[in-house]
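Enquirer: any chance you could fold what I've pasted below:
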Amino acid sequence: MPTAVPESSEGLSPRFQRPGLKDPRLLMGLLLIALSIVAVVSVVSLGNKTEPFYVATRDMAVGEEVKASDFALADVRLAEAGQHYIPQEKTIAEGSVVTSRITSGQLVPATALAQELTDGRRTASITIDSAYASTLTPGKHVDIWIATKAQGTTTTYNDPEVVMEAAEVSTISNEESLIGGTGKSAVQLLVAEESLSAILKAINNEDKINLVPSDYKKQG
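Expert: All right, here's what the predicted structure looks like:
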């Protein structure tokens, strides 16, 4: 039986010809591959895209006015979450007021700064023992209890009463030298305007003022 001899490429029928570089089918296939690669690279690039956002360079309490040096820029990848924070293109105006506590290194929330504190709270500074002040932290909420002096005496006090619940601790000064090295610390509170008069009166009269963490009451 005679052995079949393979035909040379020149002898192949047109149906089985190898596609040349100008073959539209080959060009279309190469184009599709190129488009697929570009699409994948684009998706990966978008997923890894970072943008500059403001971060705090120090702790900032509610009611504080800010300045440019209080912030720095950091390149972060937030995607859709970026709408909740302040990007570089939105300049932070000096003199803006902190409306919710910001900690050092934290991305600055878009709702944490305003032109003024509009929730009606005022600041009041109360002096307490440093040992107790050390158990408090900014952002914590306390109930303010006041025991007024009994009439005609400087050593006897009436039963304490709550003048405000859930006052927010703004700042704590543990530098005893600021108040004479007496073992006392100044705690600045954010209080309701209607409670401010009673608190200031107690301070001026040297009544006893106690701060009781609000969460103790909740746990009970």
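Enquirer: drop to CA atoms for contacts and neighbour counts, all remaining ones
Expert: Noted.
Enquirer: the protein: strands as residue ranges?
Expert: 51-56, 71-76, 97-98, 113-114, 121-129, 141-147, 161-173, 184-192, 208-213 (DSSP state E).
Enquirer: format the ones you listed as JSON lines; extra columns: mean neighbour count.
Expert: Shown next, in JSON lines, are the strands of the chain (neighbours: other Cα atoms under 10 Å):
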{"stretch": "strand 51-56", "mean neighbour count": "20"}
{"stretch": "strand 71-76", "mean neighbour count": "16"}
{"stretch": "strand 97-98", "mean neighbour count": "22"}
{"stretch": "strand 113-114", "mean neighbour count": "22"}
{"stretch": "strand 121-129", "mean neighbour count": "18"}
{"stretch": "strand 141-147", "mean neighbour count": "21"}
{"stretch": "strand 161-173", "mean neighbour count": "19"}
{"stretch": "strand 184-192", "mean neighbour count": "22"}
{"stretch": "strand 208-213", "mean neighbour count": "19"}
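Enquirer: now for those strands, which one comes closest to Glu64?
Expert: Smallest distance to Glu64 across these (Cα to Cα): 5.5 Å, for strand 97-98.
Enquirer: how about this one, so we can line them up?
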Amino acid sequence: MSLGASTPAARLKKPSWKDPRLLVGLLLVLASIASVAAVVGNADQTTEVYAARETLAVGQPVTGDAVVKVRVRLGDLEPTYFTAAQALPEHQVAVRMVGKGELVARSSLGRVDALDRKPAGLNIEDALPKEVVVGSRVDVWVSLPDAKNGYAEPQLLLPGAEVAALAPGSTALGATKATALHVLVSDAQMPKLLGALANKAKVAVVWNPAGGK
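Expert: Just a heads-up that it's a prediction; the model follows:
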């Protein structure tokens, strides 16, 4: 063969739709797109539900002003919460404390007659531990006056009572060293507490780290 001779370049064959390699590549692209779409779709499966705007105390009426709407992923738990797609039921109160930002579960609301505990006010003159906050548990002790112008031995009246509210109170002289404490009391316990308060009992509360147990 002479050096001046040249061999014609091989021409590329135009791919055909019947080419198996082209079909396999197309299927892989479509599968990849479907997988990405499924991942994005699953990531966006959130539900708009209600959360407490501020802490909801037991017995507090719960209306649209008391809640905010948030989007969360609930999955199978969705039926246990109120979704924003439906309005909150009317004439409902909190039957348990709902903390600020906590999702409003269906079990946390009910009618007033469903309450099995009611808040009772206590004026506490002694300083409270920092752990005593709304939602914490305390033991309420009472000491009844005796015949010697003193007080009888303290008795545990309300073990593990839930704190519903607390705020600066006032003493007889108008000072603000005392604390107005509201605890949740059952109907069965209420007569004993009211009787102790009516008899000028001295009341003390002790933080109960074990809660209601």
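Enquirer: what's the TM-score here?
Expert: The TM-score (TM-score structural alignment, normalised by the length of structure 2) is 0.79; 208 aligned residues with a Cα RMSD of 3.3 Å.
Enquirer: just to revisit the earlier point, just put the strands of structure 1 in JSON lines and tack on distance to Gln219 of structure 1.
Expert: Output for the strands of structure 1, formatted as JSON lines (distance: least, Cα to Cα, whole Å):
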{"stretch": "strand 51-56", "distance to Gln219 of structure 1": "33"}
{"stretch": "strand 71-76", "distance to Gln219 of structure 1": "37"}
{"stretch": "strand 97-98", "distance to Gln219 of structure 1": "30"}
{"stretch": "strand 113-114", "distance to Gln219 of structure 1": "32"}
{"stretch": "strand 121-129", "distance to Gln219 of structure 1": "24"}
{"stretch": "strand 141-147", "distance to Gln219 of structure 1": "14"}
{"stretch": "strand 161-173", "distance to Gln219 of structure 1": "14"}
{"stretch": "strand 184-192", "distance to Gln219 of structure 1": "22"}
{"stretch": "strand 208-213", "distance to Gln219 of structure 1": "11"}
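Enquirer: right, so of these, which gets closest to Val40 of structure 1?
Expert: For Val40 of structure 1, the closest of these is strand 51-56, at 21.0 Å, according to Cα to Cα.
Enquirer: show me the helices in structure 2, by range?
Expert: 20-43, 190-198 (DSSP state H).
Enquirer: what span of structure 1 is the shortest one aligned with?
Expert: Going back to what we said before, that points to helix 190-198 of structure 2. Under TM-score structural alignment, helix 190-198 of structure 2 corresponds to residues 196-204 of structure 1.
Enquirer: aligned partner of Arg111 of structure 2 in structure 1?
Expert: So Arg111 of structure 2 corresponds to Gln115, using TM-score structural alignment.
Enquirer: same question for Gly41 of structure 2.
Expert: So, by TM-score structural alignment, Gly41 of structure 2 is matched to Ser45.
Enquirer: neighbours of that match, how many?
Expert: Here the number of neighbours of Ser45 of structure 1 (other Cα atoms under 10 Å) works out to 11.
Enquirer: now do Thr63 of structure 2
Expert: Thr63 of structure 2: 14 neighbours (other Cα under 10 Å).
Enquirer: out of the strands of structure 1, flag the one nearest Lys90 of structure 1.
Expert: Of the strands of structure 1, nearest to Lys90 of structure 1 by Cα to Cα is strand 51-56, at 9.3 Å.
Enquirer: which elements pack onto that closest one?
Expert: strand 71-76 (3 or more Cα pairs under 8 Å, 6 or more residues apart in numbering; DSSP states H and E).
Enquirer: how much does the strand it packs on stray from structure 2?
Expert: Superposing on structure 2 places strand 71-76 of structure 1 at an average distance of 1.6 Å from its equivalents, by mean Cα distance after the TM-score superposition for structure 1.
Enquirer: against structure 2, where does that strand fall?
Expert: With TM-score structural alignment as the criterion, strand 71-76 of structure 1 aligns to 67-72.
Enquirer: what about the matching stretch, distance to the chain center?
Expert: In this view, stretch 67-72 of structure 2 has its centroid 12 Å away from the chain centroid, taken as Cα atoms, centre = their mean, to the nearest Å.
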